[in-house]
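Chemist: build the 3D model from these lines:
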Amino acid sequence: MTFAIEDLFIGNIARMQRIFTDEEVKICEKLTRDNSPVYNLNEDIWKNYYDQPIVPGLLAEGLINQVISEKLPGVACLLLQKELIFYLPVYVGDIITAELEIIDINVERNWVTQKVTCINQSGSEVIKGQVVIVIVTNQN
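Modeler: All right, here's what the predicted structure looks like:
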């Protein structure tokens, strides 16, 4: 379901779940050229900080963008601002649920502010923050 800004209201919530794979991490590394050894199973440096290699933050953020583009609002929009805190690492194989809740709407500017909460399969909050998007409209 897609929404026009007039259809949105404060308190709207959308959720999606995703399991991140090692293959996705490799593709993300290739596309972003972020070759940090903390993502690589063949390196040992991650063992100093984590239980296993982690999923790049940019890849984890992709789930947030997916909720925006597919569910809330589910229409063409641009990301204006994001403020995210990564409380815990996201590991390959984790089941991450991203929940976005509308907390402000500026109809004149077509801006929507959403609270972001991501939890893992254990119910631990891994990412929290907010995003501001502008809904792109056809102006003929």
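Chemist: make it CA atoms for all contacts and neighbour counts henceforth
Modeler: Fine.
Chemist: hmm, who's touching stretch 128-139?
Modeler: The contact list for stretch 128-139, computed with C-alpha atoms under 8 Å, 6 or more residues apart in numbering, reads 5, 75-87, 109-118.
Chemist: one more to line up against the first:
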Amino acid sequence: MSKVSKFYVGQSAEETITVTEKLIYETADFSGDYNPIHTSKDYAEKTRFKGRIAHSLVCEALTSKLIGMKLPGAGAVFITMSFVCTKPVFIGDEITATATIKAIDEERDILDMQVQCRNQRDEVVVECETRVLYLGPEEDYIKDEEYIN
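Modeler: Predicted coordinates:
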């Protein structure tokens, strides 16, 4: 039996975060990207955005969390990802990512998925198309208790 047989086209899940100043600096520390559009209020206020914007990595990480932890969940591995930023994300924005299964390849255990990230004004800020290999749920494998907790 295919590992993806329990999923269906149109199935969806969502995850929400609030973008904070702390998150911006944690992302800068993690990525090494201290571009002043993210980190300097004085610089960013003089740009077309009129303020600091979040790294695209914030929405990419939210997408990774959604797919890796919810749909399809543990055992998901990205094969491809097309990621388009359509609007800036600002400090204070509440971003909701919604992942939807668009196609299922049961022979290869692959899901084609669409992810949209929207802000609290219901504006699309990111469009993502991704192909995901699904290895199966956690319980199919021996757990490394130190790692999984």
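Chemist: mind listing the strands for structure 2?
Modeler: For structure 2, applying DSSP state E gives strands covering 12-18, 76-85, 94-105, 110-118, 124-134.
Chemist: how about those strands in TSV, adding mean neighbour count?
Modeler: Output for the strands of structure 2, formatted as TSV (neighbours: other C-alpha atoms under 10 Å):
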stretch	mean neighbour count
strand 12-18	16
strand 76-85	15
strand 94-105	21
strand 110-118	23
strand 124-134	20
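Chemist: need these in JSON lines with distance to residue 41 of structure 2, can you?
Modeler: Listed next are those as JSON lines, based on distance: least, C-alpha to C-alpha, whole Å:
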{"stretch": "strand 12-18", "distance to residue 41 of structure 2": "19"}
{"stretch": "strand 76-85", "distance to residue 41 of structure 2": "21"}
{"stretch": "strand 94-105", "distance to residue 41 of structure 2": "20"}
{"stretch": "strand 110-118", "distance to residue 41 of structure 2": "24"}
{"stretch": "strand 124-134", "distance to residue 41 of structure 2": "21"}
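Chemist: what's the closest of these to residue 148 of structure 2?
Modeler: strand 76-85 (15.1 Å; C-alpha to C-alpha).
Chemist: would you mind measuring from residue 12 of structure 1 to residue 117 of structure 1?
Modeler: Taking C-alpha to C-alpha, to the nearest Å as the measure, residue 12 of structure 1 falls 14 Å from residue 117 of structure 1.
Chemist: likewise residue 110 of structure 1?
Modeler: In this structure, residue 110 of structure 1 and residue 117 of structure 1 are 23 Å apart, going by C-alpha to C-alpha.
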